[in-house]
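[1] Quick one, fold the following:
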Amino acid sequence: MGKLLEVNGPLVRARLPQVPTGEQVKVGKIGLVGEVIGREGEEALIQVYEATESVRPGEAVEPLGYPLSVELGPGLLGQIFDGIQRPLDRILEVSGDRISRGIQLQGLDQERVWHFQPNPQLTTGMTVTGGVQLGAVPETPTIEHRILVPPELSGELLELVGEGDYPLAEVIARVRTRDNRLHDLTLSHRWPVRKFRPYRQREYSVAPLITGQRILDTFFPLLKGSKAAVPGPFGAGKTIVQHQIARWSNADIVIYVGCGERGNELVEVLDSFPQLTDPHTGRSLMERTLLVANTSNMPVVAREASLYVGVTLGEYYRDQGYDVVIVADSTSRWAEALREVAGRLGQMPVEEGYPAYLASRLAAFYERAGRVQALGGKVGSVTLIGAVSPPGGDFSEPVTSHTKEIVGTFWALSKELADARHYPAVSWTESFSDDIPVAARWWAEHIDKRWQAERAEAMTLLTQAEELSRIVNLVGPEALSGTQRWVLEGAALIKEGVLQQSALDPVDSFCTPEKQFALLELMLQLYHRGTELLERGVPVQELLGLPILARAKRCKSDYDNTKVEKLRDFAKTIREEFDRLGMEYAEAGKHSE
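    Got it, this is the predicted structure:
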């Protein structure tokens, strides 16, 4: 037991001679939870995860004997936790609408009973190592929770219980290690959040994360096991983009970490997610989702911990062989927490007041993404998608610029597009993806071999249109030739018919890869047919006045994901319309002769 010496906001100093850095402690009469982050002789510097008002020097400080850890086991899915894995529904029962300081609750329900099915391949006397599957329980109707030997434990299996119903704390297996120690294993175990879970080896990512958003999947794909950033100024739609990814992505498990965002935005997430239906199973979305909620008015250092809690939960399901996507909103608030703590520690600030280790901390966090072969032999992945909120939309500020160097996919949001009501407001000029070559192999195998070529042609068309738009802004549209005006219209077809996508449209909120390619192909065919007619002498005004152009732009909402063949039939209608126009001008040319 130690004694509190000094209180400086969330940082306190205490006399704790034997407590190592990283260990958790309880501070004061209230029992606030904190973590030792530094030492000076017999004194320990502690960051407290709750407000320290009314805590006074002289009060007791109790070491807990373990670092900041999360409880891993059945019952995680469907839960809503705070930044240090306290379930918010149980906090509501205990303390009401506001979280009482010092409240201590376990992350998982210890009373709930789970039906355990042992692994038939295991027998007593076998040697088991970390990651070996002891058995499984049905965590939700769609997700089987695989009970694993903790990563750093190996030894002789002395006992494994039979099939039956067990609470979390009941012993289901016993293992004797080489040093002759006995270890009782239960359905759950704890793991430090700042320590990555070990794996056998990294694997190459081979398949894209399908989000159902055309600007992401078709133009800037992200592979399962990769990392992406979604930077954008206030009002550009970062939260909606992340909601869409969390709702529609084809990952097995979705973890949404609300880190330091406004309370009203997180309330919307907490209210809406439990009511959503999983489009892949038809059941509740929460059966494969868990939420970590840490709003901007919660203690600053709990905000810093919440990202580590989320990624540790993701690694746990990855080790079970699942594909996990973690949506972090936002890493800027996390970096601000680092800055505040560093300032109170008296550390030398560098660019914009952030500590010198900002880049290394960001890199260490994003490096926990990846597709790996787990210790038990199963292959799983963690895909990290972090929102960034640069002040004033300045992408050169430290958090955005460092993140841009780390991630492989960059979905830059544009305030200009958002102001023009173009959603998702992902800029096709500032965004990039390093995963296109691998994604192209998947598209070629599953959808169409022409995907990469048609994507490249569409990007070229958009780039040409950007250059022509600058000319129009300077001297007006009259300075453009008919071919150049048709390039602008071709880009408009891509923008309005493919890139724009309403999250509120019941038909177009989610778009399958088949429909995505069909829409892209349709717009490019329309552009090609118009170019051919221009070469045959048809005035561009006639092309721009065709009603079928407006119909083409509405195809995304007129045809749902089950009507891709009807969408392709509409392409025949376009060809017939353009052929008719070409014949009319050909006949007119003959008569004029």
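
[2] From now on I want contacts and neighbour counts done on CA atoms only, so please keep to that.
    OK.

[3] I'd say residue 513 and residue 212 touch.
    Yes: with contact defined as C-alpha atoms under 8 Å, residue 513 reaches residue 212; the gap is 7.3 Å.

[4] who has more neighbours, the two?
    For residue 513 versus residue 212, the count of surrounding residues by other C-alpha atoms under 10 Å is larger for residue 212: 24 against 21.

[5] and the more buried one, helix, strand or coil?
    Using DSSP: H, G, I helix; E, B strand; the rest coil, the structure places residue 212 in coil.

[6] another one to check against the first:
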Amino acid sequence: MPDKHRTGTVRDINGPIVTIDLPGVRSGEQVRIGEIGLVGEVISLSGQQAVVQTYEGTDGVRPGEPAMGLGWPLSVELGPGLMGGIFDGVQRPLSKIALQSGDYIARGLDVPALDRSKQWEFEPSHDLEPGQAVGPGTVLGTVQETEVVVHKVLVPPGIQGELEEVAPAGEYDIESTIAHVRDAKGTSHRLSLYHRWPVRRPRPYHQRDDGVSPLITGQRVIDTFFPQLKGGKGAVPGPFGAGKTVVQQQIARWSNADIVIYVGCGERGNELVDVLESFPKLEDPYSGRKLMERTLLVANTSNMPVVAREASVYVGLTMAEYYRDMGYDVVMLADSTSRWAEALREVSGRLGQMPVEEGYPAYLSSRLAAVYERAGRVETHGAGSGSVTLIGAVSPPGGDFSEPVTSHTKDIIETFWALSKELADARHYPSIDWVTSFSGHVHTAAEWWHEEVDRRWEQRRTEALALLARDAELSRIVNLVGPEALSDAQRWQLEGAALIKEGVLQQSALDDVDTFCSPDKQFALLDLALSIYDKGMALIEIGVPVSELADMPQLAKARRCKSMYNSDQVAEIRTFAQEVEQAFEGIRLEYAKQSVD
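    Purely as a prediction, here's the structure:
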């Protein structure tokens, strides 16, 4: 509870930056400002004078109004009830706020993130007994949070000692006592189903491990060409209208992570409305239940307070780390880190800090690195291995990838899915540019693909990218002198690349069949396209004209296979591949006969 004796007064107001006099206040502490109780965070101190950034608009607040310290930094509540929730940038539940204040968040509202009245069925761990030594991460018991998420109740970080007692199985609200732990100093700590954790402090873990398995998203250009490991760091940069939000939504809907956290950070309201309305209706492809049973959303639209936008990424990361500590694989999507960086720029400008590149503060790169560094696969203190995969969208002005946020992000992350305006204008979606994009996880992902799908995966991927690179070179020649300057072999290379682009790389998020593609189907489509190219090239070498091959009806069907067959019909794709092989063999035999005659 706030210390009612530590009160002060407001001295100066500059937008979301407020200067207060408050004895005993600490850096990072949360305070309430003014008569309406705006919540803010102390960001600098000079004696008893503190500079506060508020998470709400300061309109109407006057110098001389009261200020009060709350005694803790910006923190989130961690416990049962998070899954399926929709929160704002400082973890206030938007559904409850809507009941109190309508469509817009009233300033000064104090609504707890977790429901205090709901009862949860707690099942204590069977191997725990009074007198046993416990520490951070020890699993005290479990709560069935949703049908697909078992919530492990952990001893919070910082508490270690002897277990005095643990509550029996039964129904408890989140504030009920479920255990007592006595530390080495003899202090007894009361533990409940939830605890608070400061969002800017990474949660501790035992050790960091290397990623071992890819995050399967169901998107071919990602999984097959530029894979992301569970626990990796990725970025989706692209200009306006290139499809960043759709790519992130597809990953949220179809990825094989245990938990999905989607942070809408400063994006347009209509885009977040689409997420908020569509996600509760979606079916989880892995459990058959509602996707929201393993998803939570953090929404901070562009018209919400700018400082809460900066906090929203940390709020999402802290909740992601909490579920990671339970041993889950979590994917967090931040849309977008550019808006987050713009919030940093605005606040630093009001503080009078020296701007550097394009007005951003000098600490932009270190802040970005600190955020992405909280991703990773780790060995937890008590629940085995868990991971946080962080994928951030970047919105460079004018699509300029040399601007500071994109260039710094590129130096930090391991997977870079660069979106192309030219591809988007050509209605090629996802508009991920295979020339500019990269992945540092290919060799590790190859071990999984070779074991689970096909041992030729890495080889076929390399062949496809080499063909696409030759296509880029030949396309420049065609633009200069026309296709007549190319040989039949070069024209067939263009046909083969087009087959890969249209039959493999293109994927419609709105197609019920093609919106998700299993790894088996992904490889079958890639192998089909490359087999057609290889067999066609062999025929060209014996004199078959490229025009005859390009007119084969099988090529048109090969482009449509992605939407003709779903992920359970891989055998049908392989059967069609055999039909194509027979058609090519027929042409070969015909030309062999003509050469003999």
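
[7] give me the number of residues near the aligned residue in the second structure for residue 107 of the first structure?
    Residue pairing (TM-score structural alignment): residue 107 of the first structure is matched to residue 113 of the second structure. Neighbours of residue 113 of the second structure under the rule other C-alpha under 10 Å: 22.

[8] Double-check that residue 175 of the first structure belongs to a strand.
    Yes: counting by three-state DSSP, residue 175 of the first structure is part of a strand.

[9] Who are the contact partners of it?
    Neighbouring residues of residue 175 of the first structure by C-alpha atoms under 8 Å, 6 or more residues apart in numbering: 154-159, 182-185.

[10] Buried residues of stretch 181-195 of the first structure, list them for me.
    Neighbour counts over stretch 181-195 of the first structure (16 or more other C-alpha atoms under 10 Å) mark 183, 185-189, 191-194 as buried.

[11] let me redo that: stretch 393-411 of the second structure
    Quick answer for stretch 393-411 of the second structure (16+ other C-alpha under 10 Å): 393-396, 399, 401, 404-406, 408-410.

[12] equivalent range in the first structure for that stretch?
    Stretch 393-411 of the second structure maps onto residues 387-405 of the first structure, going by TM-score structural alignment.

[13] repeat for stretch 44-57 of the second structure
    With TM-score structural alignment as the criterion, stretch 44-57 of the second structure aligns to 38-51.

[14] got the buried residues for the longest helix along the first structure?
    Counting residues, the longest helix found in the first structure (DSSP state H) is helix 564-592. For helix 564-592 of the first structure, the neighbour count (16+ other C-alpha under 10 Å) marks 564, 567, 570-571, 574, 578, 581-582, 585 as buried.

[15] Equivalent analysis for stretch 279-299 of the first structure, please.
    So, applying 16+ other C-alpha under 10 Å, buried residues of stretch 279-299 of the first structure: 284-295, 298-299.

[16] and the residues you listed as CSV, adding distance to residue 553 of the first structure?
    Below are these laid out as CSV (distance: C-alpha to C-alpha, whole Å):
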residue, distance to residue 553 of the first structure
284, 33
285, 31
286, 34
287, 36
288, 35
289, 34
290, 37
291, 37
292, 39
293, 39
294, 40
295, 40
298, 45
299, 48
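
[17] just these now: which is nearest residue 376 of the first structure?
    Set against residue 376 of the first structure, the nearest of these by C-alpha to C-alpha is residue 288 (22.0 Å).

[18] that older thread, filter the buried residues of stretch 393-411 of the second structure down to the ones in strands?
    Here DSSP state E is the test, and these give 393-394 as lying in strands.

[19] Residue 482 of the second structure corresponds to which position in the first structure?
    Counting by TM-score structural alignment, the partner of residue 482 of the second structure is residue 476.

[20] Thank you kindly, that will do.
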